[in-house]
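[1] below: sequence and its predicted model.
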Amino acid sequence: MSEARTSEMPAAHGPGAHGRAGLAGLAVGAVGVVFGDIGTSPIYAFRETFAGHHQLSHGLAEITGVLSLIFWSMMIVVTIKYVMVIMRADNKGEGGSLALLALISRSTARAQRRWTAGIVLLGVFACALFYGDSMITPAISVLSAVEGLTTVQSGFEPFVVPVAAAILIGLFAIQAHGTARVGAFFGPIMLLYFATIAVLGIIHIADRPWIIVETINPVNAVGFFWHDRLHAFLALGSVVLAVTGAEALYADMGHFGRRPIGLSWLVFVMPALMLNYMGQGAMILSLDPAAANEAVQNPFFLLAPEAGRLPLVILATLATIIASQAVISGAFSVTQQAMQLGFIPRLRILHTSESAVGQIYIPVINWTLMVMVILLVLFFQTSSNLAAAYGIAVTGAMFIDTCLLTVVLFVLWRWKPWYSVPLLALFFLVDIGYFTANLTKVPAGGWFPLLIGFIAFTFLTTWAKGRKLLIERMDEAAIPAPVFIKSAVNSAQRVPGTAVFMTTSAEGIPPSLLHNLKHNKVLHERVMLLTVKIEDVPYVDEEKRFELKALGNGFFRLIVRYGFMQETDIPAALVQVQSCGPEFKMMDTSFFLARQTLIASQRPGMAIWREKLFAWMLRNAESAMEFFKLPPNRVVELGSQVEI
């Protein structure tokens, strides 16, 4: 699954930003960023159907059947499901599984609370599957492109894995420097790539123009299943590779808008892809059996004449680097969203662009992905072996998207059953067919994305549950604010300045304030109890950002709200706060943070091993000081022990 794949287009970032740029410009930008994954699928998808783990004979009925399956998969999964239906479900302009999850959770919390827990788990598992996808996509994309060197000269075969590994290491190494400059070239390169693969397809279609009619005729897809059910079913596991990356259309909706993405897909990308697939099929059918057996091992590069194969390999490699870059950027974006929504502990985030807020770099995610991607390349060695591992995470995420869409249609949009039920039945039929076909590849490598998904799911749910328990335990010991203020102001000396006490709860007195009074026996002239709340919308308007309440005797409670796509900057927020005394000046303000040390216990909550895992995650989380951009020389941390 591709979630919030990229943020390479600064002009189109943020709510309503895509309305400020031209439709054509955004459509070109979408070609360069959104369609990298699905655009590089022709390099290996058609090949894997006939030369992969479940090899299929390449006769006329099989080739036209597979081409028809690819065409109708694109129509049903990409055009109808994502472009026409799911992309209508935006969360204030943002898309992606987590944005959709937040939208549904907010709406169902009002309408039908019993749905909420199951929906959250589905959305979190889709997010977990994405991490498996984000490891496999760069590995299979770059490796499949570099394998094109063997069509130029067979002697290059020993260099394929080292060259692919070197390219991937270089790609991950440049992430810390940002991708704004690289992103400027994405559009033109991908436009050239799509135009090239379309022309190569047309050249071979010219010899057999009837293949166009055979491809769009659904009878061929149905007939393929009718005459050879087993091989047709197994072929689905490879056909689905042609639509991997479809969910990126929805995930990147906030960057480009629904119309530019739909326009790019229908007018340019889908025609180019189908022309190339049909060209590969026409080429195989034009060859004698012996030559066809050889050509089916790498039909994408053999579309080009011998003199043009090396340039095609270079162009395809650039395209796969762009697709990989989009996935890596997406991993950063999805991690930031999950962090803001409370599913991942605070991690160090670096901003690589002054103009584009969405261009971020998360070191721990970058280096973890790099290690896993290189290990995949070294372990599986070929893109065909990796293709067995690819697909199951994507089809699982697509199935979850359909489940979430069901809630959207019936609970949010209240569509009539007479047309929503047949539509959902079609989507579920396709998704279940693809997912079950990919389950046959589990022993050959499909276990990898499932393993990564379950590990990520365990971490995500453990952090969310542990954080909830931690807040509950701290609330149990909290002292009501009026009681504390009444007793404290008469017993403690007041000192000049402002003290800001960060607290997760908007009720009671935070432990950091209690510890400060206990040890230092002073209170500042102005005491601010500050709570940061991340809302389940991508952006919070400025007029709804602050909620200030005077508690008396120089005490104030402030709630600052952010959207899950926004950056938290507390000093910048405090400058805007008025009506609570003098203007905030950082040199007169001290920030007090509580750092909890967890003690695993037998109290009801989580299993002991999950409590220990949560404690480890908490110890290794990024300091709240850096996460909230607090000035280091104005921060005091006070520790405490908590049993959960």
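    That came in fine, so what should we check first? As the structure is a computational prediction, the values presented were derived from the model and not from experiment. Numbers count the residues shown, from 1 in each chain.

[2] C-alpha only now, for contacts and for neighbours.
    OK.

[3] helix/strand/coil for Ala499?
    The local conformation at Ala499, judged by DSSP: H, G, I helix; E, B strand; the rest coil, is strand.

[4] is it in contact with Thr589, as I believe?
    Yes: counting by Cα atoms under 8 Å, Ala499 does reach Thr589; the two are 5.7 Å apart.

[5] so these two - more neighbours on which side?
    Comparing Ala499 with Thr589 by other Cα atoms under 10 Å, the one with more neighbours is Ala499, at 23 against 20.

[6] take this one as well and set it beside the first:
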Amino acid sequence: MSADASATPGIDQPAHGHELHGHSRQGTPALALGAIGVVFGDIGTSPLYSLKEAFDGHHPLFPDVLHVYGVLSLVFWTMTVIVTFKYVALIMRADNKGEGGSMALLALIQRASGAKRWSSSLVMLGVFATALFYGDSMVTPAISVLSAVEGLTTVQAGLEPFVVPIAVVLLIALFLLQARGTEWVGKLFGPVMLAYFLTLAVLGAINIAYRPEVLTALNPMWAVRFFAADGMLAFLALGAVILSVTGAEALYADMGHFGRRPITLAWLYLVFPSLILNYLGQTALLANHPEAAQSSPFFLLASDEWRLPLVILATLATVIASQSVITGAFSVTQQAIQLGFMPRLRIAHTSASRIGQIYIPALNWGLMIMVLGLVLGFRNSTNLAAAYGIAVTGTMFITSCMLGVLLYRVWNKPLWMAVPVALLFLVVDGAYFSSNLTKVVDGGWFPLLVGLITFTMLTTWAKGRRLMLDRLREAAIPVKVFVQSAVNSAVRVPGTAVFMTTASDGVPHALLHNLKHNKVLHERVILLTVRIEDVPYVERSKRVDFTDLGEGFYRVVLRYGFIEDPDVPAALALVTQCGPQFRMMDTSFFLARQTLLASSRPGMALWRERLFGWMMRNAESAMEFFRLPTNRVVELGSQVEI
């Protein structure tokens, strides 16, 4: 990937080397505690609504022993197969220089396999997984906070009219706080979630004591009997069962912040046991009191005097889970911008010590509007559950597809080993995705619509950039020819001119326009390209490449990882091979701003060209994007047809 002034990845903070990786200076226990607070928030709050949806949702089951034990067996083995085996044992081994997530996995496969024929389909899969994530990031805060606040009705039934207003107030407050950063709140995440998971375990164990035989429900034969007795209802129940593992993808996506070992330890020794104990407790409660299915099995685990404190603790946990998803949306957006799939957006850094603490105002307010719309439109967690699951299962299915390529192309496993493993997960994920598709009419259309719109915008931007750069290269002049002719006809003036360009050859259009209109050349001319590599970090020693073109002309390439933040002035200050040290007061930065003219020539459909033009007009200023000094920037415009 490369960068220029018109359509360039980059954000406004100094670059950090790999030596400042987020988990390099902390011990495993501290990182595990942090992972409990950040990574497991979403999956940790799933007990609030998973079993409730199975027995009181859109396809309700009668809470007899067969169905209650059958669902619990499905929940246990789903968490074991998808989270423990797929993510913890396999996917998390595929780290891209310590980083995880769909984009990091895509970059790893492309770099390691070197198979061009896989590139197009893999890119589309990775982009679509990213698009689905945005739908998930809208539904998660809505259903999590709503399901927690609904616990008030188990304390006092008359509080039901206040559930939606309270949820709206909490969500507005959550989004308003994003601009202040999450570092100060993050210090509370781990301890609060630790207390929450221990509470889950204790409540579950207490209720198991009333029906110890519920432990036999962990036997997979209960799931088999469930399908044998009523296959269609069991298939439909998968749409509720999958809610128990929503957030599993966060284990891989947040691996770069905490490391594989702390996340694995936290899952195996605290989170997984606590969740299973709580689900067992809810199952025992439903087996003894089937009428609890009409209320909220989770909150009924606690006695009357402890129910209100449980509601408060669960609400805190859901706010933390929502915060984690919002932060994840910021990070995914940053990576998409860096890799050239989104236009520049203003990115603010809310922490001086942690590179991952970012805030994107446009995305924050857009998410808030959509989340509030979901709460006001669906009104309760049962209705929202219909919209939940499709984005998650779609992402998991795509990850399984990429896992197959990873096993065969990157880890060089033989086909007889790679194919069965990939097929196992594809069958499991495909079954859950198919079950969730039955909820499209009831609300599942929402994440699919969001994913489709986002996918269209991401691919339109990527293709539009490529077409625009191709058009610009068509009229490019070889540098050597230009240098020889220009130095003999233009007046040289003191100072340094830096011309941003995406191409590693040819003359930037901004330089041509400047020479045409001003008829001067600076004593030192830098043709600067920012390249985003398919690794998360680039070592400082490999940051800069330069070529002396003669006559005071130099080509400089700055290389950054896809989660680093390019800072052009800071990088140039380290360059010593291109004449005297750069001084910003003697340096002018020339940026090209293209105006797109939609045309009927081959490339994209006319409506996509207009969409691309609208995205270009609303992109963040390249001056702020590259942290360029505001009083040293000159923008020169041109018109381009694609």
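    Sure thing, it's come through. Just so you know, these numbers come straight off a predicted model, no measurement behind them.

[7] who's in contact with the nearest residue to Ala492 of structure 1 once chain neighbours are set aside?
    Using Cα to Cα, 6 or more residues apart in numbering and skipping residues adjacent in sequence, the residue nearest Ala492 of structure 1 is Val522, 5.2 Å away. For Val522 of structure 1, the contact set (Cα atoms under 8 Å, 6 or more residues apart in numbering) comprises Ala492, Gln493, Arg494, Val495, Asn516.

[8] please, where are all the strands along the stretch 351-500 of structure 1?
    All strands of the stretch 351-500 of structure 1, identified by DSSP state E, counting those that start in this stretch, fall at 360-361, 493-502.

[9] the shortest one corresponds to what range in structure 2?
    Taking TM-score structural alignment as the measure, structure 2 aligns residues 358-359 with strand 360-361 of structure 1.

[10] one more: the longest one?
    Under TM-score structural alignment, the match for strand 493-502 of structure 1 in structure 2 covers residues 491-500.

[11] mean deviation (superposed) between the matching stretch and structure 1, please.
    The superposed stretch 491-500 of structure 2 is, by mean Cα distance after the TM-score superposition for structure 1, a mean 0.4 Å from where its aligned residues fall in structure 1.

[12] what residues sit buried inside that stretch?
    Gly495, Thr496, Ala497, Val498, Phe499, Met500 (16 or more other Cα atoms under 10 Å).

[13] now, which of these sits nearest Val245 of structure 2?
    Val245 of structure 2 has its nearest neighbour among those in Met500, at 45.8 Å by Cα to Cα.

[14] helix/strand/coil for His59 of structure 2?
    Under three-state DSSP, His59 of structure 2 falls in the coil class.

[15] before we move on, the earlier item: chain center to the match of strand 493-502 of structure 1, what's the gap?
    On the basis of Cα atoms, centre = their mean, to the nearest Å, stretch 491-500 of structure 2 sits 41 Å off its chain's mean C-alpha point.

[16] which helix or strand contains the counterpart of Phe298 of structure 2 in structure 1?
    Mapped onto structure 1 by TM-score structural alignment, Phe298 of structure 2 lines up with Phe300. Take DSSP states H and E as the rule and Phe300 of structure 1 turns out to sit in helix 299-302.

[17] how far apart are that helix and its match in structure 2?
    Relative to structure 2, helix 299-302 of structure 1 is 0.5 Å off (mean Cα distance after the TM-score superposition for structure 1).

[18] for Glu523 of structure 2, helix, strand, or coil?
    Under three-state DSSP, Glu523 of structure 2 comes out as strand.

[19] so what corresponds to it in structure 1?
    So Glu523 of structure 2 corresponds to Glu525, using TM-score structural alignment.

[20] not counting its own residues, what contacts the helix holding Phe300 of structure 1?
    Taking Cα under 8 Å, 6+ apart as the rule, helix 299-302 of structure 1 contacts 42-44, 46-47, 148, 151, 280, 283-284, 295, 309, 312-313.

[21] report the buried members of those residues.
    Members of the contacts of helix 299-302 of structure 1 classed as buried by 16+ other Cα under 10 Å are 42-44, 46-47, 148, 151, 280, 283-284, 295, 309, 312-313.

[22] let's see which of these end up in helices.
    Of these, the ones assigned to helices by DSSP state H are Phe46, Arg47, Thr151, Gln280, Met283, Ile284, Ala295, Arg309, Leu312, Val313.

[23] closest to Val537 of structure 1 among the residues you listed?
    Taking Cα to Cα as the measure, Val537 of structure 1 sits nearest to Phe46 out of these, at 39.9 Å.

[24] map that closest one onto structure 2.
    The alignment partner of Phe46 of structure 1 in structure 2, by TM-score structural alignment, is Leu51.

[25] what do you get for Thr116 of structure 1?
    Thr116 of structure 1 maps onto Ser119 in structure 2, by TM-score structural alignment.

[26] for that match, give its distance to Ser113 of structure 2.
    Going from Ser119 of structure 2 to Ser113 of structure 2 by Cα to Cα, to the nearest Å gives 10 Å.

[27] residues in contact with Pro510 of structure 1?
    Pro510 of structure 1 neighbours (Cα under 8 Å, 6+ apart): Ala478, Phe501, Met502, Thr503, Leu529.

[28] what remains of those once you look at structure 2?
    Using both residues aligned by TM-score structural alignment, their matches' Cα atoms under 8 Å, structure 2 keeps these contacts from these: Ala478, Phe501, Met502, Thr503, Leu529.

[29] what's the closest of those residues to Ala128 of structure 1?
    Using Cα to Cα, Thr503 is the member of the kept ones among the contacts of Pro510 of structure 1 that lies nearest Ala128 of structure 1, at 28.8 Å.

[30] centre of the chain versus stretch 127-136 of structure 1, how much separation?
    Centroid separation between stretch 127-136 of structure 1 and its chain, computed with Cα atoms, centre = their mean, is 8 Å.

[31] so Leu549 of structure 2 sits in a helix?
    No: counting by three-state DSSP, Leu549 of structure 2 falls outside a helix, being strand.

[32] that one matches what in structure 1?
    Match for Leu549 of structure 2 (TM-score structural alignment): Leu551.

[33] could you find the closest non-adjacent residue to that match?
    With Cα to Cα, 6+ apart as the criterion, Leu551 of structure 1 has its nearest non-adjacent residue at 7.0 Å, and that residue is Arg557.

[34] can you tell me the element that neighbour falls in?
    Counting by DSSP H and E, Arg557 of structure 1 is part of strand 555-562.
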